[in-house]
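*Asks:* what shape does this take:
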Amino acid sequence: MTSEVTIRSIQAADTYPLRHAVLWPQESIDYVKLNQDEQGHHYGAFCNGKLVSVISLFIDGNVARFRKFATRPDCQGQGIGSQLLRRVLEEAREKGAQRIWCDARAVNENFYRAFGLEPEGNRFYRGTIPYVRMAKSL
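*Replies:* A predicted model of the protein is given here:
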């Protein structure tokens, strides 16, 4: 990829358009807002100044969870989301987390395995979409 990727902290509200467009376009924008957003750490990956990938990190004691990880479809498969996830794993570790987890769409399980996350428990569904909880020690 030729364009420069910049990762930085953003506001929760900055994540909403991408969360909505990528994850739940058939729902209202309110569907992608989380009650905990104000307590979260939100990160964006920018390409040529445009926000193309977002992720939100929540830390509770020594356990971290990332949620609402979304990359613009035309920017997927270029390593941008991978850079963003690596940054969030580092941030979680720096903030004292010893473990991190997410509820991953089952279709993305191999992507998360590449970062050392492993499935825990059974598959479950949100609407018609299968998910699996994935976690790792930091």
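*Asks:* CA only for contacts and neighbour counts going forward, please
*Replies:* Fine.
*Asks:* quick one: list the elements packing against whichever strand or helix holds residue 124.
*Replies:* Under the criterion of DSSP states H and E, residue 124 resides in strand 118-126. With contacts taken as 3 or more C-alpha pairs under 8 Å, 6 or more residues apart in numbering; DSSP states H and E, strand 118-126 sits against strand 129-137.
*Asks:* and the end-to-end length of stretch 90-106?
*Replies:* Length of stretch 90-106, first residue to last, C-alpha to C-alpha, to the nearest Å: 24 Å.
*Asks:* wait, I meant stretch 96-116
*Replies:* Start-to-end, stretch 96-116 (C-alpha to C-alpha) is 18 Å.
*Asks:* second input sequence below; structure requested for side-by-side comparison:
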Amino acid sequence: MAAPPVIWAIAPYHTYALRHQVLWPDKPLDYVKLENDADGYHYGAFQDDRLVAVISLFVEGEEARFRKFATDPAYQRQGIGSALLHHVLAEARRLGATHIWCDARQDSAPFYARFGLLPEGPEFFKGPVAYVRMGRELQPELEV
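*Replies:* Have a look, this model is predicted:
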């Protein structure tokens, strides 16, 4: 069994290659860059010194949003993405957020539901990809 991933804060540009490879490989690299990347908190999960998952967190007051969550397909279903999302939920709470949300790809909704995120609106599309906004309240208790 592999060791748990090491999670570090990373620079926005360190997220771009995985965002591109996993989320939008058919689009130009600039498509995965966000206008407000400089305002966010970016985290990477490393396995054997290799960056294998990324996520970006944006906090405005008590509202937090995570975006561009991507795990290298060779490292999916090993608990790495789960560890990274647990980390981001705790970070959002630490940064003062009481609610967190994301635009989830519809086929990933069951994954987010395991973390207590529930649909907060109707299905919508980005190109051919179905999404749903999912969110949850952040309680002061620690994530497990």
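*Asks:* what's the average distance for the strand holding residue 124 of structure 1 when superposed on structure 2?
*Replies:* Strand 118-126 of structure 1: mean distance to aligned residues in structure 2 after superposition is 0.5 Å, counting by mean C-alpha distance after the TM-score superposition for structure 1.
*Asks:* what residues does that strand touch?
*Replies:* Applying C-alpha atoms under 8 Å, 6 or more residues apart in numbering, the external contacts of strand 118-126 of structure 1 come out as 106, 109, 112, 130-136.
*Asks:* excluding chain neighbours, what is closest to residue 38 of structure 1?
*Replies:* Spatial nearest neighbour of residue 38 of structure 1, chain neighbours left out: residue 12 (7.0 Å); criterion: C-alpha to C-alpha, 6 or more residues apart in numbering.
*Asks:* so for structure 2, the centremost residue is which one?
*Replies:* The centre of structure 2 sits closest to residue 69, judged by C-alpha atoms, centre = their mean, with a distance of 3.2 Å.
*Asks:* surely that one touches residue 53?
*Replies:* Yes - Residue 69 of structure 2 is within contact range of residue 53, at 7.4 Å (criterion: C-alpha atoms under 8 Å).
*Asks:* which residues do those two both contact?
*Replies:* In terms of C-alpha under 8 Å, 6+ apart, residue 69 of structure 2 and residue 53 are not both contacted by any residue.
*Asks:* what's near enough to touch the residue nearest to residue 38 of structure 1?
*Replies:* Applying C-alpha under 8 Å, 6+ apart, we find residue 12 of structure 1 in contact with 37-38, 40-42, 56.
*Asks:* ok, back up a step: by how much does the helix or strand harbouring the residue nearest to the centre of structure 2 deviate from structure 1 on average?
*Replies:* Applying DSSP H and E as the criterion places residue 69 of structure 2 in strand 63-71. Its aligned residues in structure 1 lie a mean 0.1 Å from strand 63-71 of structure 2 after superposition (mean C-alpha distance after the TM-score superposition for structure 1).
*Asks:* tell me the angle that strand makes with strand 129-137.
*Replies:* 130 degrees (axes from the mean of the first three to the mean of the last three C-alpha atoms, to 10 degrees).
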